[in-house]
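What follows is a predicted protein model with its sequence.
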Amino acid sequence: MKKLIFTTLFSVFSILNLSAQKSDASISKLYQNYLNIKTALVTDNSDEASKAADTFIKSASMVDYKVLSEGNLDVLRKNATKIAESRSIETQRESFNGLSQNMIALTKNFKLSNESVFVQYCPMADASWLSAEKAVKNPYYGKSMLTCGSVKSEIK
């Protein structure tokens, strides 16, 4: 079931047919807000994760449909809304997985940052996420397994 959902979501993003990574300030802002959600989950702070997700949703509303289609933005907002509306850290982490998969898909078409972006993976959660730093800080287990995972790729 998890693979089916990911495939469906990923196919939405694959509709974008761009030959090279584009740089866009609104997409970079989404990435920065995504990192704030990740940081809140790393520190086991569900209230901060909810606030950061609200900010992510507002940023998604500022992205021009010419840059990223309305359907793609709707998928991102849906993932973030689940995080924003939940007060359960476990539910937020489950929703973060979907958000992460879709943000990772964005890296194929957009330059998210002027710095390296790292795709990291936790085998215990069978889930990946984006990070601005090479050191692993696991958002799926937080303080209980802070460094569980590895860097799978670096996007420059």
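Arrived safely.

make it CA atoms for all contacts and neighbour counts henceforth
Fine.

List the residues that contact the most centrally placed residue in the chain.
What sits nearest the mean C-alpha location of the chain, by C-alpha atoms, centre = their mean, is S100, with 3.1 Å. S100 is in contact with 128-130, counting by C-alpha atoms under 8 Å, 6 or more residues apart in numbering.

try it against this one:
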Amino acid sequence: MKKIYFTLAVMLFGFSAFAQNTGNLLNNYIQVKNALVNSDSKASTAAINAFYEVVKGGDNFVQKADLLKATEKLSKAGSHLEKQRTAFNEVSTVLWKLVKNADNINSPVYYQFCPMKKAHWLSTEKEIKNPYYGSSMLTCGKVVETRFLK
């Protein structure tokens, strides 16, 4: 009986940590996305490095290995904006899988798509602000899926 209670306690703690970690990952990801939207390579490099540290140091979760691998690629892009944008799609795809299955997200999350780059990104705003083109095609894209609060 004690084993059952212990297992339930561990599962509940793990779920709580997972939910907190998902929100933290999403917040850091949004900082990267916003810096790419603004075509600010200095800000995007700093945000990417912070995001990478959160992924690397965070609790374990099902997609952690995939997200870590994708984030490492993003991190290796250095301060080259176009290389950052190219690597950003893989991070977005993996993070969407995580967010889509999370129970405790504080706000709606929109999975958006750029038909010109054939690439996705996540946003907490429904309005399109394309991180792949910045100001040259700021509103190019569409919402393809939405994760609402449960």
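Sure thing, it's come through. The model shown is predicted, which means the values in this text are computed figures rather than measured ones.

now what about the TM-score between them?
The TM-score (TM-score structural alignment, normalised by the length of structure 2) is 0.80; 132 aligned residues with a C-alpha RMSD of 1.9 Å.

circling back: the residue nearest to the centre of structure 1 matches what in structure 2?
Alignment note: S100 of structure 1 maps to S92 in structure 2; criterion TM-score structural alignment.

SS state for that match?
helix (DSSP: H, G, I helix; E, B strand; the rest coil).

In structure 2, what residue corresponds to K152 of structure 1?
In structure 2, K152 of structure 1 lines up with V144, judged by TM-score structural alignment.

how many other residues sit next to the nearest residue to G98 of structure 1 once chain neighbours are set aside?
In space, and not counting its chain neighbours, G98 of structure 1 is closest to N79: 6.2 Å by C-alpha to C-alpha, 6 or more residues apart in numbering. For N79 of structure 1, the neighbour count with other C-alpha atoms under 10 Å is 22.

just N36 of structure 1 next, same as before
19.

For the residue nearest to G98 of structure 1, give its distance to L73 of structure 1.
Separation of N79 of structure 1 from L73 of structure 1 (C-alpha to C-alpha, to the nearest Å): 10 Å.

Show me where structure 2 has its helices.
2-37, 41-57, 64-75, 81-100 (DSSP state H).

what does the second one rub up against?
This means helix 41-57 of structure 2. Residues contacting helix 41-57 of structure 2 (C-alpha under 8 Å, 6+ apart): 24-25, 28-29, 31-33, 35-36, 64, 67-68, 71-72, 74-75, 78-81.

residues in structure 1 aligned with that helix?
Using TM-score structural alignment, helix 41-57 of structure 2 pairs with 46-62 in structure 1.

which one in structure 2 is aligned with the residue nearest to G98 of structure 1?
Matched to structure 2 by TM-score structural alignment, N79 of structure 1 sits across from A70.

now that match: how far from P131 of structure 2?
For A70 of structure 2 relative to P131 of structure 2 (C-alpha to C-alpha), the value is 17 Å.

Name the nearest residue to V143 of structure 2, sequence neighbours excluded.
Q112 (4.3 Å).

which residue lines up with the one you found in structure 1?
Aligning on TM-score structural alignment places Q112 of structure 2 opposite Q120 in structure 1.

I'd guessed its match sits against I155; true?
No. Checked against C-alpha atoms under 8 Å, the pair Q120 of structure 1 and I155 is beyond contact range at 11.2 Å.

re earlier: I'd like to know how far the residue nearest to G98 of structure 1 sits from S144 of structure 1.
From N79 of structure 1 across to S144 of structure 1, the span is 24 Å (C-alpha to C-alpha).

Likewise for D44 of structure 1?
9 Å.

cool, and K22 of structure 1?
In this view, K22 of structure 1 and S144 of structure 1 are 37 Å apart by C-alpha to C-alpha.

just S69 of structure 1 next, same as before
Counting by C-alpha to C-alpha, the separation of S69 of structure 1 from S144 of structure 1 is 38 Å.

try K51 of structure 1
Taking C-alpha to C-alpha, one finds K51 of structure 1 at 22 Å from S144 of structure 1.

More neighbours: those two, which one.
Between K51 of structure 1 and S144, K51 has the larger neighbour count (other C-alpha under 10 Å), namely 17 against 12.
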